[in-house]
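# Here's my sequence, what's the structure:
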Amino acid sequence: MTEHDHPPRPPSPASPRRLRALLPDLTPWRSSRDFRRIWLAGLVTVFGSFLTFVALPLQLKELTGSTLAVGAIGAVELVPLIVCGLYGGALADALDRRKLILWTEAGLGVLTGILLLNTVLPHPMVWPLYVVAALVSACTGLQRPAMQSIVPRIVPHEQLPAAITLNSMRWQLGAIAGPSLAGVIIAFTGLQWAYILDVVTFVVSVGLITGISPSPASHDAGKPSLRGILEGARYAWGRKELLGTYAIDLAAMFFAFPNAIFPFLADDLHAPWALGLMYAAGAVGSLVVSLTSGWVPRIHRHGRMVVFAAAGWGLAMTMAGRMHNVWLVLFFLAVAGGCDMVSGLFRSAMWDQTIPDELRGRLAGIELLSYSVGPQLGQVRAGGMAAFTNVRASVWTGGLACLASVGLLATALPKLMSYDQRTDEHAVRMRRARGAAAVAEAA
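Modelled structure (predicted):
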């Protein structure tokens, strides 16, 4: 009997186990009704918002033809985001988080309706685009801290890493489908239909959020105040490993976030058809990481992963700027998105597993600044650099600057590099507090 005559060996039982270990953990989705509703609301909102995310800079490009004008979106969004992000964190600790999410979601829908009305005018105006962009940034700043800080209330402590991954996956699905569909919609039906669909998604998400349980403030929560905001800032300043995550992400996004100039990059590569794919490529890379994220709970040195992932983002953006083939550009944009996802997973794990509940909203407001101010300033940097040099140089020089800044910050932040969630005093304290609360609730 030859070796080819032997019957095939049955598959090893270890293989399915290894495969399952890579797949995302769906436990929070199954165990929490409120998490399911807020997850679905976020999914439809992200999908619609990415339609507008593509439509708005493209409309500005068509009306002005200027990279500086498109990059200026980041400038007008910056101050409202800073002010409302910090105040939104204080509001999240002092008010019912569900109500705050609900009203800001409705406000975002109204603002998208204003963009739609401006678009259907015989001669659309430029200034409303900037005004609405600033107001959307303000609403986002008010909403995000509440949206993030409500998750630890509706998901058990040990399920938080899985919940973070699922929320990231929600964003990625919308970020892939939204920009990809936006390109098709705008090309065949016009900008107004992108705005119409975005308004519809806000109507759906408001209905879903209405059905989640109230999330009132802690019994000893004070009124929103500058003193309360400063209390959160002092806590963050005393946690050097948290400051490290903020600084790393801010530097990476400032130097290497070229999304505002994608319409010009697509033209430079003679591939205007690829605009939607450029916006979606990063989310594709992020989704790949999410779908294989079963390894995340086994990593304990979260700070090191944040640094390595940020360096990978910078390297991938450098390569994207150097490529002349549009498919290679898309590939490296996807790699950058995967690296950003890794960084986001471990940043969020550090925050959610170590911050006390009574400070969670205010710290989420500071966190919002770290991962949102960077992209806003990055858009200004990318647009300005493209105007003074060229589009692709703006991309690859930003990637190199990101690599250099991440290296310097890693050297200057030893507590970030040494962080270990198994032994960190804040993580241990939060595990004990959540465990005691669970025992008391069961009794």
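
# CA only for contacts and neighbour counts going forward, please
Noted.

# Can you tell me the closest non-neighbouring residue to Pro145?
Ala364 (4.7 Å; Cα to Cα, 6 or more residues apart in numbering).

# go on, Gly174?
With Cα to Cα, 6+ apart, the residue lying closest to Gly174 is Phe47, at 4.0 Å.

# Pull the number of nearby residues for that neighbour.
When neighbours are counted by other Cα atoms under 10 Å, Phe47 registers 27.

# In the strand or helix carrying the residue nearest to Pro145, which residues are buried?
In this structure, Ala364 sits in helix 357-388 according to DSSP states H and E. Under the neighbour-count criterion of 16 or more other Cα atoms under 10 Å, helix 357-388 has 357-386 buried.

# before we move on, back to that, tell me who's in contact with the residue nearest to Gly174.
By Cα atoms under 8 Å, 6 or more residues apart in numbering, the residues touching Phe47 are Leu173, Gly174, Ala175, Ala177, Gly178, Asp198, Thr201.

# Alongside the first, I'd like the structure of this one:
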Amino acid sequence: MRRLFADTTPLRTRDFRRLWLAGIPTVIGANLTIFAVPVQLYALTQNSAYVGLSGIFALVPLVVFGLWGGAWADAMDRRRLLIIASCGLAVASTLLWVQAAMAVNNVWLVLCLLSVQQAFYAINQPTRSAAIPRMIPPAQLPAANSLNISVTQLGAIVGPLLAGIMLRWVDLSTLYLIDAITCLVPIWATFRLAPIPPSSSDQRGNWGFRAVLDGFRYLAGHTVVLMSFVVDLIAMIFGMPRALFPQMAHESFGGPVDGGTTMALLAAAISGGAVAGGVFSGWLPRVQRQGLAVIIAIVVWGVAMIGFGVAGGLAGGTAGAMLWIAVAFLAIGGAADMVSSAFRNTILQEAATDDVRGRLQGVFIVVVAGGPRLADAVHGAAAAAVGTTVAAAGGGGLVLVGVLIAALAAPVFVRYRVQRYHAEPEISEQTPDDDKV
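Predicted coordinates:
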């Protein structure tokens, strides 16, 4: 039974433990801001179009600084860059608190400050992920990634729930203030890390546009790493149905138009499943066929989304019972996505050389942030054309078809094998153009 639960071995390493513990209050605080920004925008404008516009203001800096931040992470001491990014996040959150506390009431100021915050987030995340393989042995990476994902998903649940409760007694500016205070924790933790200088002297100072292009060239020439991004895009674009939650909560499961408990259950189910998957992730470090494990996890995700769509279509007069079945399918999908994400991040950290890890982690952030946003547009349009049941279940079916095609097109990804207890992973049955690890 002990081997079934999450492997906490990476927490024995001092630097990783400091980063991980600092991340717990930080992700909760960040989710308070994620909750507060759309609430403030709607309160200022009474127009959902401005709330939707916040997605663009967040996505653009995520893409730009995710790629450039990854290049910087390869070109300078990662500890120093983490300190700069953490300080930037703290300043952005403080400014959001100031504008709310002073009742500036300028929607464009809120959107611009959101962009600044997301820019520093986009620098922080790839740098943090690229630093972890320098802290712990390769055999501990799956467990470390599982622990990180569990904290992130826990924050996605606790943050909004805590914000909803707190707003009964405090105003919106307090949420921003708490986020700003929690940003001080990772600054303290990062100052206490050992230096993490570039592993290659050739990369020092190489943080321009050419460095970003070099990262893409490396990615194009390494099939296993490239396919880890491709299969995730397939899973997210075709299979993430969150844009359908408001309509299905009301029409399929009988919830109120403005969401209510039904909408909250749907919105929290995937993250809840991911947290449960993280708790029972003790088996992850023993898996050597990581590519195959990713394919299986995405297949489970696709089947779960089919089940979710069918449950919505069959609700009818048994909306209450079918709601819990739909929530269960979403939770199963969340657990499968946690497994997929943990292994994909591990593949990226192990199969890539250290001098390009930052840039590839930048691409990873772009994929993780961009895929679900593209899914929102795709599922919204599909629901308008064919209904929510077909959009959700059909999306899950397309995930199965897409990941099968990807597996057949790149069998080296399916065969990707890591020999645990060795310093470096191995790839069997390679072709000349495949990864050389």
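
# how close does the very next helix or strand once past the helix holding Ala364 of the first structure sit to the second structure?
Proceeding N to C from helix 357-388 of the first structure, the next assigned helix or strand is helix 391-412, under DSSP H and E. Overlaying the second structure shows helix 391-412 of the first structure at a mean distance of 4.1 Å from the equivalent residues (mean Cα distance after the TM-score superposition for the first structure).

# again with stretch 82-89 of the first structure
Mean deviation of stretch 82-89 of the first structure relative to the second structure after superposition (mean Cα distance after the TM-score superposition for the first structure): 1.3 Å.

# so where in the second structure does that stretch end up aligned?
Aligning stretch 82-89 of the first structure against the second structure (TM-score structural alignment) gives residues 63-70.

# State whether Gly337 of the first structure and Gly282 are indeed in contact, as I suppose.
Yes: using Cα atoms under 8 Å, Gly337 of the first structure is in contact with Gly282, at 3.8 Å.

# Pick out whichever of those two has more residues nearby.
Here Gly337 of the first structure and Gly282 are set side by side on neighbour count (other Cα under 10 Å), and the busier one is Gly337, at 28 against 25.

# so what corresponds to the more buried one in the second structure?
Alignment note (TM-score structural alignment): Gly337 of the first structure maps to Gly334 of the second structure.

# Can I take it that its match is in a helix?
Yes: when DSSP: H, G, I helix; E, B strand; the rest coil is applied, Gly334 of the second structure is found to be in a helix.

# That one and Gly273 touch, don't they?
Yes: using Cα under 8 Å, Gly334 of the second structure makes contact with Gly273 at a distance of 4.5 Å.

# How about the contacts made by the aligned residue in the second structure for Arg298 of the first structure?
Alignment note (TM-score structural alignment): Arg298 of the first structure maps to Arg286 of the second structure. The contact partners of Arg286 of the second structure, taken as Cα under 8 Å, 6+ apart, are Arg420.

# so how far is Ile136 of the second structure from Arg286 of the second structure?
Using Cα to Cα, to the nearest Å, Arg286 of the second structure is found at 16 Å from Ile136 of the second structure.

# do the same with Ile181 of the second structure
Distance, Ile181 of the second structure to Ile136 of the second structure, using Cα to Cα: 29 Å.

# Show me which of the two is the more surrounded one.
Neighbour totals were compared for Ile181 of the second structure and Ile136, and Ile136 leads with 19 against 15 (other Cα under 10 Å).
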